[in-house]
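> 3D, please:
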Amino acid sequence: MKLVIVESPTKAKTIERYLGKDYKVLASFGHVRDLAMSGYNDLGVDIDNDFTPKYEIVPKSERVIKQLSAKAKDAEEVLLATDPDREGEAISWHLAELLDLDIDDTKRLEFHEITKKAILEAIENPRTIDMNLVHSQEARRITDRIIGFKLSALVQKKLNARSAGRVQSVALKLIVDREREIESFQKEVSYKIEAVFKIGKKEYTSILVNEKGKEVEFENKEEAMKVLSILSNQMKVLSCDAEEKQNYSLYPLTTSSLQQEAFSHYKYRASKTMKIAQSLYEGVDLDSGRVGLITYMRTDSIRLSPKFIYAAKEYIKDTYGEEYVGYAKTQKENDNVQDAHEAIRPTDVNITPSSIKDKISKDEYNLYKLIWIRAVVSIMTAEKYSLKTIIFDNKGYTFKATGKSSIFEGYKKLYKELSNSKYEDIEDLEVNSIIPVKENKLKEEETKPPYRYSEASLIKKMEEEGIGRPSTYASTIDSLHKSLYIKEENKYLKPTDIALLVNDRLQDYFKDFINVKYTAKMEKELDHIADGSLNKLVYLHHTYDDFKEPFESATIIMPKQAVMLDETCPECGGQLRVSRSKFGEFISCSNYPTCSFKKAKEDELTGKEKECPICHEGKLVVRKGKYSNFLGCNRYPKCTYMEPLKKHFFKKKK
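The predicted model follows:
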């Protein structure tokens, strides 16, 4: 018997079905070993001895390792089939070490989809463990441990905050910077002039433009009104031209764009999207048995395999016609793209979303439909449309009206199932004809502040700036939630008071280290370790040298500080401050423990606008219990989450 080890039992169950009785597939249940929580100042890393790591078995994995070790001793051969990325490579290496396998000879299976063909091809073409990938993961883990532990201890001691980290604190800076942009925003008012005209029963709008065809914006209302007063109630057609345009199809999905699109279409949080994608990748039960429906979901590539492109073209031709068959997109220039991964795509284009709608959950269906459509439309032809432009004259002032009409649907033949935008055309008008104007009017426009980040737009920004990797986007945002640094308002991320304080103090002492540019540089260096062009120790020494001096300075100089409010304590007259507990932020007296006054922050009183932390779909509402009221999810009984009301925040009346 040959033993195959993967991370999850779901993945094991799917793969074992393909391999037959000569193979046993078991799961490690994720990472089996990590840096120790003791030794070397509780870092688990000997900084003074070339950053030598001290590893220990993760407590939950001790029983699993004993079972795997026993099975490995009896096995004819052990094959490691963890995920095809840095983390997966590290898990394989740790397993090899713990099971006393020969690192140089142990077979490592690499596949990017869990299908019978892909698994058998991996069995036929094994490789050995890639130590460059292992070193890259180890360098990342050591860096995150040193920086994360030291910074977290600093903000806990000085600011009574929860945590800080290499990527987390830069993501927080993006959120805080955006909040400050919004706070400092000064609106500007401008005016445009529109002429509304009618053709038949339909109304259209034209707009005043300059000689270059650009819309005229007036900063001064009086100036705009002066022009408006000159205009007559009719316009002369100067030209009516139509131009054929093309709208090219979209790229297939990456981890980042999947999370963005899932939020846009379904309002899924990043962590929820990845959880659903994981189940689609590892396998779901269909009539034909257990099937992996999508390729590996942690990727920043838009590449598609030749065999999928061929199959998709055949599907498009058979379903829509030869004229809808296009060309696959080529990879964009992106220094951050890792490995030889494909985009996220269906493993079999002929398994259409509609064919399995009743066999998978609604969330799985939604995400699979999104992935399937984006992969297929990326190989379809462009949409062709006519852009009609009509130019009018009114008392020497030029107005422009535009309309669109579809010539050939192209990829939108399929994509309209996700997003169906309709065009409005304008009838052809004869040159020199006179068109009556129903109304000349002034249109006032105000500039708007930038939007707060949603999880999706934050991930997009992180990807653009080279911060983090596909495997870390969701977990970074989860860390910010758990540290009580962000709260959601209508699905947008607002920094909390403690987040503003933590960000400002970190920028006071670590502005050259905790910033977008430096963090992106670190990510590139980790990629260079992965491809063998940079030594792990060179990276670790340089990074720690950059961190050590500002950290030592902050440890001595940074004052202890709390978020203070412009309110006085009703009990003793002291100044109120924002404090933190495991339940969230609350308001307390700065004279504690002499004065123990506490009260809830206004947004904590009823749970208003507070998302359920378990299902992420419901809102917390006040419910009546047998003995007292409590907060519970409004999706009950589907979700049974509950927590106590913050009654303990209030001082009892005497």
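
> okay, CA-based contacts and neighbour counts for the rest of this
OK.

> tell me where the stretch 351-500 of the chain has helices.
Ranges of helices within the stretch 351-500 of the chain are 362-377, 412-415, 455-465, 473-482, 497-510, based on DSSP state H, counting those that start in this stretch.

> most tightly surrounded among the ones you listed?
Burial of those is given as mean neighbour count (mean count of other Cα atoms under 10 Å); helix 362-377 ranks first at a mean of 22.

> about what we covered before: same list (the helices of the stretch 351-500 of the chain) but as CSV, adding distance to M225.
CSV is the format used below for these (distance: least, Cα to Cα, whole Å):
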stretch, distance to M225
helix 362-377, 48
helix 412-415, 43
helix 455-465, 40
helix 473-482, 49
helix 497-510, 45
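
> out of those, which gets nearest to S206?
Nearest to S206, of all these, is helix 412-415, at 27.8 Å by Cα to Cα.

> name the nearest residue to V578, sequence neighbours excluded.
I587 (4.7 Å; Cα to Cα, 6 or more residues apart in numbering).

> contact partners of the host helix or strand of the one you found?
Per DSSP states H and E: I587 is located in strand 584-589. Contact with strand 584-589 is made by 484, 569, 574-580, 595-601, 649, as judged by Cα atoms under 8 Å, 6 or more residues apart in numbering.

> which one of the helices of the stretch 351-500 of the chain lies closest to D425?
Between D425 and the helices of the stretch 351-500 of the chain, the shortest gap by Cα to Cα is with helix 412-415, which sits at 17.7 Å.

> picking up where we left off before, of the helices of the stretch 351-500 of the chain, which is nearest Q260?
Nearest of the helices of the stretch 351-500 of the chain to Q260, taken as Cα to Cα: helix 455-465 at 4.4 Å.

> just want the angle from that closest one to helix 473-482.
120 degrees (axes from the mean of the first three to the mean of the last three Cα atoms, to 10 degrees).

> which among the helices of the stretch 351-500 of the chain is found nearest to R108?
Among the helices of the stretch 351-500 of the chain, helix 473-482 sits nearest to R108 (Cα to Cα), with 26.7 Å.

> tell me, what residue is most central in the protein?
I459 (3.8 Å; Cα atoms, centre = their mean).

> which residues does it contact?
S256, Q259, Q260, Y473.

> could those go into a markdown table alongside distance to V376 and secondary structure?
A markdown table is the format used below for the contacts of I459 (distance: Cα to Cα, whole Å; DSSP: H, G, I helix; E, B strand; the rest coil):
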| residue | distance to V376 | secondary structure |
| --- | --- | --- |
| S256 | 18 | helix |
| Q259 | 18 | helix |
| Q260 | 18 | helix |
| Y473 | 26 | helix |
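
> next, the second sequence, to be compared with the first:
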Amino acid sequence: VITELKKLAKGARDIWFATDLDREGEAIAWHLAEVLKVNPPDAKRVTFDAITKSDVQKAFENPRGIDMHRVDAQRARRILDRLVGFLTSPILWPKGAGKSAGRVQSVASRLVAEREEEIRSFTPDESWEISGALCFDIDASDALHTEWNDFISQTDTRNKPPTIKQRTAWLSDHRSLSADLIEVDGKSLKITASNNSTEELIDEAVSAAEAAGLLDINIEREENQNGRGRAKNLIRISGKPDPKAIYTIDSIEVKRTKSKPYPPFITSTLQQAASSKLGMAADRTMRIAQQLYEGITLPGEGSVGLITYMRTDSTNLSGEAINLARRYLEEKVGKEYLPEKPRFYASRDQSAQEAHEAIRPTDPFRDPNTIASALSDEQFRLYQLIWQSFVGCQAIDAEWDSTTVQMRRTDKDTGAVFKTNGRVLRFDGCLRIIGIPKGDGDQVLPEFDKGTTLSPFSIEPKQKFQSPPPRYTEASLVKKLEQEGIGRPSTYASIIRVIQDRAYAEQIAKRFYATFRGELVTEFLKDGTDNSDIEQQFIEVAYTREIENDLDDVAAGKITRQEMLLRFYEKLIPYLNILKDLEFVRSKPSPYKCPECGRRLDYLLAKNGGKFLSCTGYNEKVLEDPPPPKRTAKGKKPRARKPKEIPSCTFAMPCDRDGRPQLPEQIDLLSPSGKPMVKRTGRFGDFLVEDVPPPPKKKAGKKSDSDAPTPFILNIDKKGDLKFPAPPPIATDIECEKCGGFLNLRDGKRGPWLGCSKFPKCRGRGAFSKLSEKEQKNLRKELADHMKSQQTLELTRRDGHTPVEDGTPLSDLTIEGGVAELEKFIEA
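Below you'll find the model as predicted:
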């Protein structure tokens, strides 16, 4: 590419540099200028937010020189990352700690690891709430009690009860509403106890339930082995509502509220919205956005850039863009959806580059539905999300009528008061574009007046425990990185990818869990900062934010690149010297006792980044007496063998993420000979093999038993799916151009193909399409006959009947081993 550019530059009158408009793009322009011998200040540098005719023309009418301050900021970032990575990672390798450390990845890994520790050590507060379901038809309350209990006891295919939205719909269909008890005997209902309190709340909860009208109260208690603090004791209160209980509507308050649109997308908010609404990973979102930015071929228009530049931290919109959005609303939606004045959005991030625009469609009149045929499914969904965000941000507020109703018990003077809320959309406003929120379960209350009576058909006291901090999703982790000033819009996706690739974190059910390796490496890097003489380091969140601010200062020309790098390097070296002398702890004590020797079991770091249980006796060595010496064939006295050091105990056991010992998992699959299959791990990854005893080791000088059958082996591909063995190839007389050997003919997904018979030593391929028609016809016929003659592999589950197909996910065949029972270790 460089050679071609140099050749073109020799005959060119002008050289224009139109790389991306961020710092990375500026640095690329500078590198090209250096190669092409162009003085950076004299270069014709052009930038544009969108690849459209008008934006590109405007940029070429106003060229500028290459901004060396921005180039220096990007170069400083690269050097910083290399200083940390190249100097810290080699410290981890010999200690067996991890694959790498990084200026930003280590801080992101720390966030996930610390959240894991918060969740693990969290002890909840306890509280009680009493909810009720009340109907306007007083005579129907007894029948509705039975119907309601039957409804809420139903479960779906995933064994989950009805959602809040489904419950609300049921209540609406039966002219009923849900409410919460807020007052008893003139006092606000607040039944709570802090996590360190020993106070019993059950009596207060029962008293409030009785005041609300619950009869025949039954109390059930259960111990929760996995709970902490008060959450160890689970209590359930049940009963039946008093059929004579009457509640009268005491007050009705209606208030008009408004919903404002959110600002247009920046990189982080686009990634968050795509993750939560579309289920797209951050790096996938950026790849699709790149395609929309670079251009999509539209019928009658050619290649058109559909969105502006997607790596931005600014919510700023140009006057031209705002006018386009307002014109669309007026012409296509209606004047009533257009606010009197345009909406302007200021960036929350003070370092945001306001010269850049937010992510928006280049032309809002390109409605997603009108160009859907030219887009893939993912492109359409992401473009629609961006289009809705931009057009909606200029629309008028949506308006709701929010209603608050209080109902007081009037058949008895217990002072019980229920409260309910509901809202009705009166004007959709910006929601006409963005879409009305789904699944919020807001009640739509029927028409009624003050003094209307109701009867409860369900009164449910609920024991509640404070929830621990939630684990990060991709969306919330990106938001946290942005809040803490860690990384930049262009790096969020790669940060998330790297901490997973390095086995510092893993994503399960769209939530990030710190691996055992992630926790240990984070602790190791944090231990290096305990020395009071050491200044702040890259592993600390605040210092990482400070570095980002320093890079902004370099880009603004306030400090030089050299000054900034020297300051960082002088802080880094003493910290690295401490890390070199620190011991990396690969284990943590567990609460379990070894069933073989009685020692304590430890959690030990596994190769995949997880953990397993291992006896501490493994580190204690004992001498094993050698077998008695045998005389040689010539009758000479053999040499005496020295005692061999071996571990005093080798017991090990798998455990789950929470550290509970696990029984071995089983695979629901039989081999062709009817033997159970088990999973093993080899040099090249996981595979399945028959669960048979290993063949006896052959003795020295003796041949192995040729009659012993070879166990059946089945490979697993990179996706974790079964990979049935491919039929053997057909040998041909066609020569390999690479090594001179012969090519084999195989049947592939796209038809016949030719590959070298000496694979993997030679990876030569032959072009089947370049063969003569006669050769192709003969080879196709030979291959078809060959494939028909091959016996099809047929496998079944352990029941011996259910067939298992090629490509079946291994996860579908895995039978969890369950939790093993081990004694607790008690320190002597």
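
> ok so, going back, K226 of structure 1: which of the helices of the stretch 351-500 of structure 1 is closest?
That would be helix 455-465 among the helices of the stretch 351-500 of structure 1, by Cα to Cα, at 42.3 Å.

> aligned partner of the residue nearest to the centre of structure 1 in structure 2?
Taking TM-score structural alignment, I459 of structure 1 has V478 as its aligned residue in structure 2.

> longest helix in structure 1, please.
Criterion DSSP state H: the longest helix present in structure 1 is helix 131-159.

> how far off centre is it?
From the chain centre to the centre of helix 131-159 of structure 1 is a distance of 22 Å (Cα atoms, centre = their mean, to the nearest Å).

> and it with helix 497-510, angle?
In terms of direction (the same axes, to 10 degrees), helix 131-159 of structure 1 departs from helix 497-510 by 110 degrees.

> beyond helix 131-159 of structure 1, next helix or strand please.
helix 168-184.

> just checking, what packs against that following helix?
In terms of contacts (3 or more Cα pairs under 8 Å, 6 or more residues apart in numbering; DSSP states H and E), helix 168-184 of structure 1 is packed against helix 455-465, helix 473-482, strand 492-495, helix 497-510.

> would you mind listing the buried residues in the helix or strand following the longest one?
Where DSSP H and E defines the elements, the next helix or strand beyond helix 497-510 of structure 1 is helix 516-530. Residues 516, 518-520, 522-530 are the ones in helix 516-530 of structure 1 that count as buried (16 or more other Cα atoms under 10 Å).

> wait, a helix at D203 of structure 2?
Yes - the assignment for D203 of structure 2 is a helix, going by DSSP: H, G, I helix; E, B strand; the rest coil.

> quick one: the residue nearest to the centre of structure 1 from H341 of structure 1, how far?
For I459 of structure 1, the distance to H341 of structure 1 (Cα to Cα, to the nearest Å) stands at 20 Å.

> what do you get for S386 of structure 1?
38 Å.

> between the two, which one's more packed in?
Per other Cα atoms under 10 Å, whichever of S386 of structure 1 and H341 has more neighbours is H341, with 23 against 18.

> matching residues in structure 1 for stretch 363-383 of structure 2?
Under TM-score structural alignment, the match for stretch 363-383 of structure 2 is residues 348-368.

> need the distance between the two termini of the matching stretch.
Stretch 348-368 of structure 1: ends 12 Å apart by Cα to Cα.

> V291 of structure 1 -> structure 2?
So V291 of structure 1 corresponds to V304, using TM-score structural alignment.

> ugh, typo on my part, it should be H135 of structure 1
Aligned partner of H135 of structure 1 by TM-score structural alignment: D72.

> hey, where'd the helices end up in the stretch 101-250 of structure 2?
Using DSSP H, counting those that start in this stretch, helices in the stretch 101-250 of structure 2 cover 105-121, 141-152, 164-173, 202-212.

> mind giving me a markdown table with the ones you listed and columns for distance to L278 of structure 2 and mean neighbour count?
Below are the helices of the stretch 101-250 of structure 2 laid out as a markdown table (distance: least, Cα to Cα, whole Å; neighbours: other Cα atoms under 10 Å):
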| stretch | distance to L278 of structure 2 | mean neighbour count |
| --- | --- | --- |
| helix 105-121 | 23 | 20 |
| helix 141-152 | 30 | 15 |
| helix 164-173 | 21 | 16 |
| helix 202-212 | 42 | 19 |
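
> which one of the ones you listed lies nearest to Q536 of structure 2?
Closest among the helices of the stretch 101-250 of structure 2, using Cα to Cα: helix 105-121, at 12.8 Å.

> how close does the closest one sit to structure 1?
Comparison of helix 105-121 of structure 2 with structure 1 after fitting gives an average deviation of 0.7 Å (mean Cα distance after the TM-score superposition for structure 1).

> which residues of structure 1 does that helix align to?
Under TM-score structural alignment, helix 105-121 of structure 2 corresponds to residues 168-184 of structure 1.

> contacts for that stretch next, please.
Contacts for stretch 168-184 of structure 1 (Cα under 8 Å, 6+ apart): 449-453, 458, 462, 476-477, 479-480, 485, 493-495, 499-500, 503, 514-516, 519.

> how many neighbouring residues does T106 of structure 1 have?
Neighbour number of T106 of structure 1 under other Cα under 10 Å is 19.
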